[in-house]
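>>> need a 3D model of the following:
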Amino acid sequence: MSNFVAEKLFRPPHVQTRPGGSGPLTVLFSLLSRADTTPLDVRRLGDGYTLDKSGQPLRDPAKDSSAIGFESNPNVSFEHWGEYWRKVHGVRFTHIEEDNDRSLERLLRYDQLHRFAPGPTSFNAPPYRAPADESGMLWPTILGHIEPYQRPRLDGVAYLNFESIDDIAAVFANERVRTKILPEDLTMFRDIAPVLARQHIIIPSESGNEAVTLVKLHVRRKDEARESFQQWWLEDHGPYVSSHCQGSQLVKRYAQLHNIGGREPGEAFFHPDAATLDGISLMSFSSLADLEDFLVSPMNASIVEHESLKTEQAASEYWTTIGMMIVNRIRPEVRTA
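Got it, this is the predicted structure:
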C-alpha cells in the first residue's frame, strides 16, 4: 500500500496564529469560472484555459463537451468541479514537498468562496415569490410557469490575504506552485480574473469562520473617479454601514476590497473583467437565513440607498458563497485603522 500524506491544516486550532494588524492587507481576489461548455457569447474563455484530454486549450468548449479534459459529463460538471477545487486543488496548493520551503508562510489567509446557487443573488433576491395566478392560487402544474434561470457570471473566488505585494510574488514564483499548481488552473477553470486589492476591515470577525459570505461587485458612477469613489466608500459609506449594523446580530463581518490592479492591457494584474470593478464588498453571516433576513431588512434598504449615491447599481451584482477556509494565520481579526 502506498504512503498517503493527510492534509495539513493551516488554520485554527491547528496552527499558531497571530492577532491581525490595524493596517490594510494586500488581497488577491481571483474571480473564477469553471471549465464548462457555456457558449463564448455568454461566458468569457480565458486565453489558454479549459484544456482537452491531450492538454491543448479548447477554442470553443461548447462544440463538444466530451473533449473537456477536467469533466466531460455535463450532468456532474458543477458538483465535480466544486468538490475537486476544495478537496484536491486546495490540498495540492498547501502541500509542501521540501522541508526548507517557507514560501507558504507568507500567505496569511486563503478562503475558497464557492458560489451557492440556492442562495440570494442580485437576479433573484428575497422575498421569494410562489408562482400563482391573479387570484393568488397556485398553478396546478409548474410547467409553463418556470422562470428562466439567471446565472451569475462567476462560480467562485479564491480569496488570498498577504502583508504586501512582494509576498504574492514569493508564493506564486515558488517552483512547486509555478510548475504544478498554476498548470492545474488551466485545466479546471474557464477563466480567472484576479483583482489586486487593498483590504479594509470595517466590521471584524469574532470567530474568523463564518459559513456564508455575500460577495458584492461595485462599479462607480461614470462621473466619479476611482480614487474619489474609494475615498467616499471608505470614509463615508463604511461608517454608514457600520452604524446601521450596530446592535444587529446578523452581519458578522464586513470588509471592503479597493481595486488597485491594472486598468489597461500590459499593466500588472490587468484583466478585462477585473478592471471594470472599483471595489468588492464581503459581508459574512452565520447562516443563510441570517443573510436572507438582512436582505429584506430596513437596515439593508438604507445601506443600498446610500450606496447608490456613488455606484451604478445596474452594473453591480451580488451572489451568495459558502466559505471553505484553507489557510488562516490571523486570529483575532481587528478593524483596519
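
>>> make it CA atoms for all contacts and neighbour counts henceforth
Fine.

>>> in the longest strand belonging to the chain, which residues are buried?
If you go by DSSP state E, the chain has its longest strand at strand 189-203. Buried residues in strand 189-203, counted by 16 or more other C-alpha atoms under 10 Å: 189-203.

>>> go on, stretch 113-132?
113, 114, 115, 116, 119, 120, 121, 122.

>>> and which of those residues is nearest to residue 229?
Using C-alpha to C-alpha, residue 122 comes nearest to residue 229 of the buried residues of stretch 113-132, at 21.7 Å.

>>> surely the closest one is in contact with residue 317?
Yes: in this structure, residue 122 is within contact of residue 317 by C-alpha atoms under 8 Å, at 5.5 Å.

>>> the residue in the chain sticking out farthest from the centre is in what secondary structure piece?
Largest separation from the mean C-alpha position in the chain: residue 135, at 41.3 Å (C-alpha atoms, centre = their mean). If you go by DSSP states H and E, residue 135 is not part of any helix or strand.

>>> hang on, residue 280 in a helix?
No: going by DSSP: H, G, I helix; E, B strand; the rest coil, the assignment for residue 280 is strand, not a helix.

>>> residue contacts, it?
By C-alpha atoms under 8 Å, 6 or more residues apart in numbering, the residues touching residue 280 are 215, 216, 217, 218, 256, 257, 258, 259.

>>> measure it to residue 259 for me?
Distance of residue 280 to residue 259, computed by C-alpha to C-alpha, to the nearest Å: 8 Å.

>>> again, but for residue 169
Relative to residue 259, and taking C-alpha to C-alpha, residue 169 is found at 18 Å.

>>> cool, and residue 154?
From residue 154 to residue 259 the distance is 18 Å (C-alpha to C-alpha).

>>> residue 182 now?
Going from residue 182 to residue 259 by C-alpha to C-alpha gives 23 Å.

>>> the more surrounded of the two?
Ranked by neighbour count (other C-alpha atoms under 10 Å), residue 182 and residue 259 place residue 259 first, with 25 against 13.

>>> which residues sit in contact with that one?
Residue 259 is in contact with 195, 196, 197, 198, 277, 278, 279, 280, counting by C-alpha under 8 Å, 6+ apart.

>>> same question for residue 202.
Residues near residue 202 by C-alpha under 8 Å, 6+ apart: 238, 239, 242, 253, 254, 255, 256, 335, 336.

>>> in the stretch 1-150 of the chain, which spans are strands?
25-34, 109-115 (DSSP state E, counting those that start in this stretch).

>>> ok, residues contacting the first one?
Put plainly, it is strand 25-34. Contacts of strand 25-34 (C-alpha under 8 Å, 6+ apart): 78, 81, 153-165, 168, 188-200, 257.

>>> one more, for comparison:
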Amino acid sequence: MSTDFERSDNEHRPPLGATRPATAAPLIVTPTFVSRVDDTPRGERPQDAGASKSRHGHEVHFPNWRPGALALEGDPNLAFEHWDEYWRKVHGPKFAWDEPGSSSQRVLRYDQVHRIASGPSSLFPPPYRAMVGDDGQLPADPEKHVPPLRRPRWDGFAYIAYADEDDIRKTLGQEKFDQRIVADEQVAFRTVTREITREYIIVPSARHRDPVSVVRIHMRAPGLSREEFQHRLLGEHAALVLDQPATRDLVRRYAQLHNIGSTQKDPEGSRIDAVSVFSFASLNDAEDYLVSSDHRAIDASEKALQGEGSEWWTAINYSVINRLENEVATWQLPQQP
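Okay, the predicted model is just below:
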C-alpha cells in the first residue's frame, strides 16, 4: 500500500478550477519572503530562532561551523539545489494538502516565486558587457578577474492571496499550519517574513500562469511616511509605468502589494513598505524591458521615492494553488493621505 508521501501530488492538490469570480476589490496578500537554509555565517544573513534545524529537530545555531548537521542538506555543494527542489516539490504540496481537520480552501492563490541568480538584479543589472581591456581583447587570465557575487537579501517569496484578513487568521491558526507547516519552514528556511499587504492589480494577467517575474522590494525614502510613499507609488508612479510603450508591449502582469501589517513580530519584513511584481512571458522579455529607455524613466521615478534596503531581482513562478478566475484591474488613483 502506498503512503501519503508516495501518492501523486495531483491526487491531493486542491481544485485548480476557478472558485472566486473576478472582482475589482483588492485581495489581501501575505508576501512571505524567505532566505534559504545554508552555511552562511549568522553575521552575513539573519536567522530566525528555531530555524535551520538539524536532523534531531534542534536549531543549528552556527551553520557555518556545522553545515553537516543541517537536516535539509549536509553537503554545502548540494545545498542550493536541494533547497530549491525541496521548496517546490515537497514544501508546496505539504502546504496545499488538506490533512484531516484542516483546510486550505480560504487560500485563493499560492505562487512560489524562486529567485534565479542568472536573471537580472539590482546588484547586477543588464546590459551585460564582455570583459575586455583597452586593446579590445578578452583577458587571458580570467581566473584573476572573476567578479564577486553580490547576493540579494532574499531567495524568493511565497505569493499567498486571501479574500480578507480574517481568512489569514482562520487558515494559519489551524494546527496543521501553526505547527507542522511552520516546522517544515524551519527545515527549509533561515528567515521567513509574513507581512500583510493589500494587492493592487494594475496590469491584469490574462492567464495567471506568467512564468517570469521581476520582484521589486521598496523601502521608502527618508522623510516620507509609509502612507505618503504608498500613495505616490500607486498614483504618479503607476501612471508613469502604464504610460510607457515598453510596458504595454512586454509586461504581462503588474501588481503592487502595500504593507498594512504583519502576522508576526517581524523586524525584517516590517521594513518593507511595498512590493512591485512585474511578470513577463520570458526572461528575454524581462531583460528587454529593463534595458529599454522607457524603463530608465521608471527607474528614475522609483529611486526618487525609495531609500536604502530596496532591491530587485528576477524569479521563476510556480503555481501551487489557484482558485481565481481571470483578473481584472483593482488599481485606481488613491485619495490623498
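
>>> what's the TM-score for these two chains?
The TM-score (TM-score structural alignment, normalised by the length of the first structure) is 0.93; 327 aligned residues with a C-alpha RMSD of 1.6 Å.

>>> thinking again about what came up before, what would the contacts of residue 259 of the first structure look like in TSV with distance to residue 309 of the first structure?
Listed next are the contacts of residue 259 of the first structure as TSV, based on distance: C-alpha to C-alpha, whole Å:
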residue	distance to residue 309 of the first structure
195	24
196	25
197	22
198	22
277	17
278	15
279	15
280	16
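
>>> residue 210 of the first structure: which of these is nearest?
Among the contacts of residue 259 of the first structure, and counting by C-alpha to C-alpha, the member closest to residue 210 of the first structure is residue 280, at 17.8 Å.

>>> my read: residue 245 of the second structure touches residue 294, true?
Yes: using C-alpha under 8 Å, residue 245 of the second structure is in contact with residue 294, at 7.2 Å.

>>> more neighbours: these two, which one.
residue 294 (17 against 13).

>>> so how far is residue 267 of the second structure from the more buried one?
35 Å.

>>> okay, the buried residues of stretch 113-132 of the first structure in CSV with distance to residue 129 of the first structure next?
Listed next are those as CSV, based on distance: C-alpha to C-alpha, whole Å:
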residue, distance to residue 129 of the first structure
113, 27
114, 25
115, 22
116, 19
119, 14
120, 13
121, 14
122, 15
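
>>> ok, of those residues, which one's closest to residue 128 of the first structure?
When those are ranked by distance to residue 128 of the first structure (C-alpha to C-alpha), residue 120 comes first, at 9.5 Å.

>>> who touches that closest one in this structure?
126, 292, 319, 320.

>>> with residue 158 of the first structure instead?
Applying C-alpha under 8 Å, 6+ apart, we find residue 158 of the first structure in contact with 28, 29, 30, 31, 32, 110, 111, 112, 113.

>>> of all pairs in these, which one is the farthest apart?
32 and 110 (14.6 Å).

>>> the nearest residue to residue 215 of the second structure once chain neighbours are set aside: neighbouring residues, count only.
Computed as C-alpha to C-alpha, 6 or more residues apart in numbering, the closest residue to residue 215 of the second structure that is not its neighbour in sequence is residue 277, at 4.8 Å. For residue 277 of the second structure, the tally of surrounding residues (other C-alpha under 10 Å) stands at 18.

>>> please tell me how far the counterpart of residue 277 of the second structure in the first structure sits from residue 212 of the first structure.
Under the alignment (TM-score structural alignment), residue 277 of the second structure pairs with residue 282 of the first structure. Note on residue 282 of the first structure: its distance to residue 212 of the first structure, by C-alpha to C-alpha, is 10 Å.

>>> got it, and residue 241 of the first structure?
Distance from residue 241 of the first structure to residue 212 of the first structure, by C-alpha to C-alpha: 19 Å.

>>> those two: who's more crowded?
residue 212 (26 against 20).

>>> could you measure from the more buried one over to residue 300 of the first structure?
Distance of residue 212 of the first structure to residue 300 of the first structure, computed by C-alpha to C-alpha: 17 Å.

>>> what segments of the first structure are helices?
Counting by DSSP state H, the first structure has helices at residues 77-84, 90-93, 165-172, 175-176, 182-188, 226-232, 238-245, 288-295, 298-307.

>>> pull out the buried positions in the first one.
Spelled out, that is helix 77-84 of the first structure. Quick answer for helix 77-84 of the first structure (16+ other C-alpha under 10 Å): 77, 81, 82.

>>> looking at those residues, which is nearest residue 233 of the first structure?
Closest approach to residue 233 of the first structure among the buried residues of helix 77-84 of the first structure (C-alpha to C-alpha): residue 82, at 32.9 Å.

>>> was I right to think that closest one contacts residue 115?
No: counting by C-alpha under 8 Å, residue 82 of the first structure stays clear of residue 115, with 9.3 Å between them.

>>> next up, the contacts around residue 207 of the first structure.
residue 332.

>>> any idea how far residue 286 of the first structure is from it?
In terms of C-alpha to C-alpha, residue 207 of the first structure sits 10 Å off from residue 286 of the first structure.

>>> in contact with the residue nearest the centre of the second structure: list those residues for me.
Central residue of the second structure (C-alpha atoms, centre = their mean): residue 157, 2.6 Å from the mean position. Applying C-alpha under 8 Å, 6+ apart to residue 157 of the second structure gives the contacts 31, 32, 33, 34, 112, 113, 114.

>>> which ChimeraX command selects the buried ones in the residues you listed?
For the buried members of the contacts of residue 157 of the second structure, the matching ChimeraX selection, counting by 16+ other C-alpha under 10 Å, is:
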select :31,32,33,34,112,113,114
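
>>> closest to residue 89 of the second structure among the contacts of residue 157 of the second structure?
Using C-alpha to C-alpha, these come closest to residue 89 of the second structure at residue 112, 10.8 Å.

>>> residues near residue 317 of the second structure, how many?
21.

>>> quick one: residues contacting the aligned partner of it in the first structure.
Residue pairing (TM-score structural alignment): residue 317 of the second structure is matched to residue 323 of the first structure. Applying C-alpha under 8 Å, 6+ apart to residue 323 of the first structure gives the contacts 111, 112, 113, 114, 210, 211, 212, 213.

>>> tell me which two in these are the farthest apart.
114 and 210, at 13.3 Å, using C-alpha to C-alpha across the contacts of residue 323 of the first structure.

>>> give me the nearest residue to the alignment partner in the second structure of residue 92 of the first structure, chain neighbours excluded.
Alignment note (TM-score structural alignment): residue 92 of the first structure maps to residue 94 of the second structure. In space, and not counting its chain neighbours, residue 94 of the second structure is closest to residue 181: 7.4 Å by C-alpha to C-alpha, 6+ apart.
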